[in-house]
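Trainee: Starting from these lines, generate the structure:
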Amino acid sequence: MQKNILFGQFIEQDSLIHRLDPRTKLLGMVLMMVSFLALRTWVDYAAATAFVLIVMGLSHISIWMYLRTLKPVWFILVFTWTYNAILTPGTTILWSWSFISLTAEGIETGTVVVWRIGLMILLASILTLTTKPLALALGLEKLLSPLSRLHVPVEQISLMVVIAIRFIPTIMEELERIMLAQKARGYDITALKLPKRLLAYIPIVVPLFMTTIQRAEQLSLAIDARAYGNGKGRSSYRVLRLTTTDFRAGGCTIGFIFVLLLLSGG
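Mentor: Predicted coordinates for the structure are as follows:
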């Protein structure tokens, strides 16, 4: 399952994106995601897609790897498109049945919404696939460090966020193990029809929930055994330093966002 669930995993490569400071990638990702909310026309979406594809190419990771990160959320994307396509009111009705109607405006709305979500997922995948979890935690901690003056536990928040991202593949692997165990007992969920399949996932939630709690407890004990504490004042083997490449990458990102806002009329 870990080969199928790539989100949250790090892939070692010697690329420009891998060498960037995690703070640069974090800020760039957040700014780009915010700018995606201002997308309005097809030209805006095409420009944003081109930017994401360029960054994906600079990471030296196969584009099929990135597309596989969309596989776990395909159902959400399809549901989102269908929901918007059917329930968005419009004047051009393409198909109707009872109170349900498919309109051209609904199809356009569903397409742009799914397009925007897909771009955001790909951006997040670029961050996780090109950044080591510990470096990501350190970068997030440095970015949030000003909040420590307000007594915000930034060290614990950073560790919590990175652990949550990192354990997504682990939880999905545990889900596959449970499904394989049921399949070995003659109960194949994948062979069921969609309505029954959704109900069949309910008994899986209980053992998955229990194993997740056990893993969380073991991780908590491991952190306590290493005297992590609240994380304040801890030193790091790797010291983050912004280089000329980081400033250039940040400048290019801000410049593209500015152009994108001009295109969208913002």
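Trainee: Every contact and neighbour count from this point should use C-alpha atoms.
Mentor: Noted.
Trainee: For the protein, identify the residue most remote from the centre.
Mentor: Residue farthest from the centre of the chain, counting by Cα atoms, centre = their mean, is Ser98 at 37.4 Å.
Trainee: Pull the distance from stretch 33-46 to the chain's centre.
Mentor: Here the centre of stretch 33-46 is set off from its chain's centre by 18 Å, with Cα atoms, centre = their mean, to the nearest Å.
Trainee: got the buried residues for that stretch?
Mentor: 33, 35-36, 38-39, 44-45 (16 or more other Cα atoms under 10 Å).
Trainee: Just the ones of those in helices?
Mentor: The helices, defined by DSSP state H, take in 33, 35-36, 44-45 from the buried residues of stretch 33-46.
Trainee: and which of these is nearest to Ile189?
Mentor: Within these, the smallest distance to Ile189 is 36.3 Å, found for Met33 (Cα to Cα).
Trainee: show me what contacts that closest one?
Mentor: Taking Cα atoms under 8 Å, 6 or more residues apart in numbering as the criterion, Met33 is in contact with 120, 123.
Trainee: at 7 Å instead, please
Mentor: By Cα atoms under 7 Å, 6 or more residues apart in numbering, the contact list for Met33 reads Met120.
Trainee: measure Gly106 to Leu39 for me?
Mentor: From Gly106 over to Leu39 the distance is 17 Å, taken as Cα to Cα, to the nearest Å.
Trainee: circling back to that earlier point, determine which two of the ones in helices among the buried residues of stretch 33-46 are furthest apart.
Mentor: Checked with Cα to Cα, these reach their widest spread between Met33 and Asp44, with 13.3 Å between them.
Trainee: Please provide the structure for the following sequence as well, for comparison with the first:
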Amino acid sequence: MANTVLLGQYLETNSIFHRLDPRTKLLGLIIIMLSFLMLGTFLSYAVATFFVISILLLSKIPFYVFAKGLKPILFILMFTFIYNVLFTKGTVIWSLSFLEVTAEGLINGTRFVWRIVLLILLASILTLTTKPLTLAHGLEKLLSPLSRINVPVEQFSLMIVIAIRFIPTIMQELERILLAQKARGYDIAALKLPQRIFAYIPVLIPLLFTIIQRAEVLSNAIDARAYGNGKGRTVYKQLQFQQLDYWVGGIAVLFATTLILLELGGL
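Mentor: Below is the predicted model of the structure:
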């Protein structure tokens, strides 16, 4: 299960994204994601999809990695689609008792699911092509101006990166607990969907206990290495923008501008 999680993993494929400065990837990701929030027409969705697929190809990461990574959020995608289909007012195309399916609901549900998938795939490129420590250093550099107003930038950057990095670890612990229950004759996967949802509630207690234990061990490890508040710490590899970073940053801005113009033009 941990191997099916996109966020928090790193894969070395020697692509152009692996060679980019983490600040370029962070800023480019923010710019493109903000433009994705404005998607509304079919043409803009098609352009955004083509752009994301191109990025996936350039990352040289196999497509099955992304396909497996979307499995854990299938329930969220299904819930989002069904909620929009059933609770969006409009032209009714099918009804059963108090349930009504509208044409506007189908369109909105498809748009929301489509957008969520694009955003997740785009965000996964950041973690799949950037090492956690490099990502933390890049985030710290971007937020460094806030340190002038006594914002704990170093601690905030470390906290964000650790949270992202521990997503696969948490999923691995969940898988271990489920395997332990299965070995005792209790297979949650064999239950029906409504029963399966409630069956996960008892799993949360040992999972939370394990997460707290890991957090305590990590805290002790950080203290043992005298990390402190992180201020004034040096790094072996200094970040420096290259020509490739400027090209990629310009493409990100150009693409976001194109999407905005498509929306404003109503195409």
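Trainee: Count the neighbours of Asp14 of structure 1 for me.
Mentor: Close neighbours of Asp14 of structure 1, defined as other Cα atoms under 10 Å, add up to 12.
Trainee: Can you tell me what it aligns to in structure 2?
Mentor: Mapped onto structure 2 by TM-score structural alignment, Asp14 of structure 1 lines up with Asn14.
Trainee: can you confirm that match is in a helix?
Mentor: No - counting by DSSP: H, G, I helix; E, B strand; the rest coil, Asn14 of structure 2 is not found in a helix; it is coil.
Trainee: Mind listing what's buried along the strand or helix carrying Ser157 of structure 2?
Mentor: In this structure, Ser157 of structure 2 is located in helix 153-183 according to DSSP states H and E. Judged by neighbour count using 16+ other Cα under 10 Å, the buried positions of helix 153-183 of structure 2 are 153-158, 161-162, 165-174, 177-178.
Trainee: Strands of structure 2, start to end?
Mentor: 92-96, 99-102 (DSSP state E).
Trainee: which secondary structure elements does the first one contact?
Mentor: In other words, strand 92-96 of structure 2. strand 99-102 (3 or more Cα pairs under 7 Å, 6 or more residues apart in numbering; DSSP states H and E).
Trainee: Pull out the buried residues from the strand it packs on.
Mentor: If you call a residue buried by 16+ other Cα under 10 Å, then strand 99-102 of structure 2 has these buried ones: 100-102.
Trainee: Check what contacts it and list those residues.
Mentor: Applying Cα under 7 Å, 6+ apart, the set of residues contacting strand 99-102 of structure 2 is 85-86, 88-95.
Trainee: Let's see if you can find the most crowded of these.
Mentor: Busiest of the contacts of strand 99-102 of structure 2 [other Cα under 10 Å] is Val85, holding 22 neighbours.
Trainee: do you know how far that one is from Met171 of structure 2?
Mentor: Distance, Val85 of structure 2 to Met171 of structure 2, using Cα to Cα: 30 Å.
Trainee: cool, and Ser97 of structure 2?
Mentor: Applying Cα to Cα to Ser97 of structure 2 and Met171 of structure 2 gives a distance of 40 Å.
Trainee: Also Leu218 of structure 2?
Mentor: In terms of Cα to Cα, Leu218 of structure 2 sits 17 Å off from Met171 of structure 2.
Trainee: I'd like to know how far the nearest residue to Leu262 of structure 2 once chain neighbours are set aside sits from Leu37 of structure 2.
Mentor: Take Leu262 of structure 2 and drop its neighbours on the chain: the residue closest to it by Cα to Cα, 6 or more residues apart in numbering is Ser44, 6.5 Å away. For Ser44 of structure 2, the distance to Leu37 of structure 2 (Cα to Cα) stands at 11 Å.
Trainee: ditto for Leu7 of structure 2
Mentor: Distance of Leu7 of structure 2 to Leu37 of structure 2, computed by Cα to Cα: 20 Å.
Trainee: which residues does the match of Asp14 of structure 1 contact?
Mentor: With contact set as Cα under 7 Å, 6+ apart, Asn14 of structure 2 has no partners.
Trainee: got it, and Thr212 of structure 1?
Mentor: Residues near Thr212 of structure 1 by Cα under 7 Å, 6+ apart: none.
Trainee: What residue in structure 2 is paired with it?
Mentor: By TM-score structural alignment, Thr212 of structure 1 lines up with Ile211 in structure 2.
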